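>>> sequence and predicted model, in that order:
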Amino acid sequence: MDEGTAPAAAGQDIAQMSFEEALAALEAIVQQLERGDVPLDQSISLYERGEALRAACQQRLDAAQARIESIVTGADGRVSGTRPFDTEG
């Protein structure tokens, strides 16, 4: 059926994966677990790897979000500049 799910990514170091590779590997794991035809021990290993992939993806998303600038408007509603996304004010 799904003979190509996560072959190369299964043992790949998560830190070396791009966001897209990590997300694809996570999706493959979710599909395997949802099928329900994986032995319990393998399911636990898959879940642990999936959690590590999820955390890595979330960390990269958080870092990207921190780099986004938001538009600052003045009291009159006009754009007055930009500021880093994570700056309060």
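Right, received. Where do you want to start?
>>> please count neighbours and contacts with C-alpha atoms only from this point.
Fine.
>>> helices or strands up against the biggest helix by length in the chain?
Counting residues, the longest helix in the chain under DSSP state H turns out to be helix 40-67. Helices and strands touching helix 40-67, by 3 or more C-alpha pairs under 8 Å, 6 or more residues apart in numbering; DSSP states H and E, are helix 19-35.
>>> and here's the other structure:
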Amino acid sequence: MADKSVSEMTFEEAMTELEQVVGQLERGDVALDASITLYERGAALKKRCEDKLKEAEEKVAAITLDASGQPTGTTPVEAQ
């Protein structure tokens, strides 16, 4: 999965790979240069997960409700 660009990953893909990276780093059986590369990839994966979670939170927050409490659609976050 390391061949896929982090910016193209879904939240689930990024989280799965991040878990793998953390596991490799925790084992401590990776050479120093490889550890640095893994750490950099892990940092990018963490940011991707945070960004995707923020997007999801904003979408949920943008759902508007009608008088009966039913969703009527979404309002773009920028419009709030």
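Cool, got the structure. Values in this document were obtained by computation on a predicted structure and should not be read as measured data.
>>> the longest helix of structure 1 maps to which residues in structure 2?
The alignment of helix 40-67 of structure 1 onto structure 2 (TM-score structural alignment) spans residues 32-59.
>>> list the buried residues in the matching stretch.
Residues 35, 38-39, 41-42, 44-46, 48-49, 52 are the ones in stretch 32-59 of structure 2 that count as buried (16 or more other C-alpha atoms under 10 Å).
>>> give me the residue at the spatial middle of structure 1.
The residue lying closest to the centre of structure 1 (C-alpha atoms, centre = their mean) is residue 57, at 2.2 Å.
>>> how near is residue 45 of structure 1 to residue 34 of structure 1?
Distance of residue 45 of structure 1 to residue 34 of structure 1, computed by C-alpha to C-alpha, to the nearest Å: 14 Å.
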